[in-house]
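Trainee: A structural model of the following input is requested.
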Amino acid sequence: MAVSSLFSVLFLLLIISLFSTALTSIHGLNDHSSIQQVVSSDGHDDLLMSAYNQFSAFKEKYNKTYLTQEEDDYRFGVFMSNLRQARRNQILDPTAIHGVTKFSDLMPSEFRTQYLRFDGQIQLPNHLKTAPILPTNNLPTTFDWRDDGAVTGVKNQGQCNACWAFASIATLETAHFLANDQLVDMSEQQLLDCSDECTPNKRICNRGCNGGNHVLAYRYMLKVGGVQATKDYPYTGINGSCKFNNNKIVASIYEFNDIVANEDQYAANLYEYGTVAVNINGDMMQTYTGGIACPPCSGALNHAVTLVGYGSNRHWICKNSYGTNFGENGYYRLCKGRLTCGENPVAAFPLSA
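Mentor: This is a model prediction of the structure:
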């Protein structure tokens, strides 16, 4: 970064920093010890050079490069803004750890556009079967399908809005394992290229990297008979022409079930039948680095994840699709009560033949 350019950016950010510090003092908000990465080591706000050092370390860690010096300067400004956002998120969400992530050079609007365009507000198909109400009084205190070897490794959707495909495939992988005692890595790309299922009113459709819904993905699986393995239909992260070969199907489903919007029933069905695809609000995931997230309830359900288990106090263990360098080795833990507080929550799972 050129010296004059650096100092012009630092001067602007100094003004922002002082203003933000004043607001923090006015509202009685103090730095949280768990986000020392967001502030200087002595707790003061003269951290601009520290922020630039963090930005340099961030670029090295995540192999970030920018085409021009102007873009580098701009991303540094965004990075600095996201440090402030991480602090605000930490105050709102103290049981999680918020800080620098691989998304720290993205504006929140860019993060939402690139990673959270999930069509959660779906009108459920009339033929969708609702799972029966299960007893919940004898559930184990903690449970995790990974302990049984029923979950494939964390995958990475990249800058393709394919969370809907990853969540539906993850649940199929577990369902197939439970039915056949064989864990197979299955193809999300097949869904991206081939599934164009829509709701009856055509308002929501599976559109590859432009978003979709796991319920519609299950409907597609039923229609075509199943999915191929990843090795036969590898992931590219871009929309392509359909190359589905029904002679290479490795797994199929015979039905899929919706669960009533009750988290005790989510836990019971998870324990009884396998992993569950759910929709959540992912806005604060941009700064999440670990811990149990308990963000404010929001009506906007914009991301799909897979429940693989639950921990003490019924916090949820969510398999995400941002790669292993997100959160806790690719996982996101979410507190109880945050799966049913959004608008029209949908939890569903398939049963495999």
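Trainee: C-alpha only now, for contacts and for neighbours.
Mentor: Noted.
Trainee: Which secondary structure state is assigned to Ala261?
Mentor: Secondary structure state of Ala261, per DSSP: H, G, I helix; E, B strand; the rest coil, is coil.
Trainee: Repeat that for Leu307.
Mentor: Assignment for Leu307 (three-state DSSP): strand.
Trainee: Equivalent analysis for the one 10 residues further on, please.
Mentor: What three-state DSSP gives for Ile317 is strand.
Trainee: Do I have it right that it meets Gly309?
Mentor: Yes - with contact defined as Cα atoms under 8 Å, Ile317 reaches Gly309; the gap is 5.1 Å.
Trainee: run this one through as well so I can compare:
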Amino acid sequence: MEQLEDTESYYMTFEQWVKKYDKHYDTEEVRDSRRNIWAEQSLKVKLHNLEYDTSKETGYRIQLTRWSDQEQAALLTAGDDVFDEDLLRNLPSVDWRVGNHVTEVKNQEENPVCWIFSAVSAVESHNKILNNELVVLSVQQLVDCINGGDQAGQVYQAFNYMVEHGCIREEGYPQTSPFVRGPCQTAKREVAVEVLRWKSVDISNHRNPEPEFQAAVTAGPVVTTLVFSSLDKLRDFSSMDNNEENIFSDPDPHNGNNVAHAVLVVGFGSQPNRRNDGIDHYWIVKNSWGTEDHLGFFKIAKDRGNQCQIASYGMYPVVRSTVGTGV
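Mentor: Predicted coordinates:
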């Protein structure tokens, strides 16, 4: 990332920024639209740096860049992860639910198949980001057609299946009620989304993996495996008042059975801490336990020692849209 020469450069005007990066717009309408986006990014920069100046909790300053007039999705290129790594590490907040890039929460019920739900959710989101179409995909397809699809498994197994066989729309292969494994019935059902391959998040600093994980989440939702000392802690958390404002943390994740649970990380952000007038940072997690008890989407503490090992592991798909009705 370019280094600005002085503190005031963090707070340049739009006209100064346009001149610095030699920006040109085809019409006044486009210029006005980009200026509005730039103004939002400029405010985020100011707030982030103010927090750094007053508390040092963020650990770094950020600055306006040549991409500050673009929506976060516009930073991507179709089909792969071509983006400015430093920029993605330093965006103050991202929420892929904004713009309808994340499907509704589903319910795995009593089945230990979080690895399937999280992988399918990732494909849904990345397809929307790359192709601007939010297609709800079938989890029942994978449960029925993967050997052991109704048992505990690994996320890569779900991605490998989708790479080989593609994904059918949920309306063409709906989830059963009650949710149980059945015979594989993909014949005569068209593939709606193809998965070209999957990738692991490249973590080089295992002592502090969260900045690199943040860069990946900025480019699109990422599947990870949360490690808990007990899932009861997460269930107890769901009963707290004002749960949407609360941030989950496990003070001793290494004490217990170390239960693993696959989820989709769809963003990150920060909010005021009313107890000490500080700032709390969090990850936004999409779960697969239904929408009751506030655990459809919930927050996990960010930049606090890699809570629940959230950033130790991550996977995401590279997708290509195909023509298909799924029926």
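Trainee: one step back: what touches both of Ile317 and Gly309 of structure 1?
Mentor: Asp144 (Cα atoms under 8 Å, 6 or more residues apart in numbering).
Trainee: Just list the residues touching the closest residue in space to Lys129 of structure 1 that isn't next to it in sequence, thanks.
Mentor: Spatial nearest neighbour of Lys129 of structure 1, excluding adjacent residues (Cα to Cα, 6 or more residues apart in numbering): Asn257 at 5.0 Å. Asn257 of structure 1 makes contacts with 128-131, 348-350, as judged by Cα under 8 Å, 6+ apart.
Trainee: same thing with Ser125 of structure 2?
Mentor: Neighbours of Ser125 of structure 2 in contact, by Cα under 8 Å, 6+ apart: 101-103, 134, 220-221.
Trainee: re the thing from before, how do the contacts of Asn257 of structure 1 look in structure 2, which are kept?
Mentor: Using both residues aligned by TM-score structural alignment, their matches' Cα atoms under 8 Å, structure 2 keeps these contacts from those: 348-350.
Trainee: which of the residues you listed count as buried?
Mentor: Among those, those scoring as buried are 348-350 (criterion: 16 or more other Cα atoms under 10 Å).
Trainee: As a markdown table, those with secondary structure would be great.
Mentor: Shown next, in a markdown table, are those (three-state DSSP):
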| residue | secondary structure |
| --- | --- |
| Ala348 | strand |
| Phe349 | strand |
| Pro350 | strand |
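Trainee: From these, pick the one nearest Ala304 of structure 1.
Mentor: Ala348 (11.1 Å; Cα to Cα).
Trainee: what about Arg320 of structure 2, distance to Val266 of structure 2?
Mentor: Distance, Arg320 of structure 2 to Val266 of structure 2, by Cα to Cα, to the nearest Å: 20 Å.
Trainee: Where do the helices of structure 1 begin and end?
Mentor: 3-26, 48-61, 69-92, 108-115, 163-180, 188-194, 214-224, 263-273 (DSSP state H).
Trainee: same for the second one, what does it pack against?
Mentor: By that I understand helix 48-61 of structure 1. Packing partners of helix 48-61 of structure 1 (3 or more Cα pairs under 8 Å, 6 or more residues apart in numbering; DSSP states H and E): helix 3-26, helix 69-92.
Trainee: residues in structure 2 aligned with it?
Mentor: Per TM-score structural alignment, helix 48-61 of structure 1 has no counterpart in structure 2.
Trainee: which parts of that helix are buried?
Mentor: 48, 50-52, 54-55, 58-59.
Trainee: any chance of these in TSV, plus distance to Ser168 of structure 1?
Mentor: Formatted as TSV, the buried residues of helix 48-61 of structure 1 follow (distance: Cα to Cα, whole Å):
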residue	distance to Ser168 of structure 1
Leu48	43
Ser50	42
Ala51	39
Tyr52	40
Gln54	37
Phe55	36
Phe58	32
Lys59	33
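Trainee: which of the residues you listed lies closest to Leu92 of structure 1?
Mentor: Ala51 (22.2 Å).
Trainee: follow-up on the earlier one: with respect to burial, which of the helices and strands packed on helix 48-61 of structure 1 scores highest?
Mentor: Burial of those is given as mean neighbour count (mean count of other Cα atoms under 10 Å); helix 69-92 ranks first at a mean of 19.
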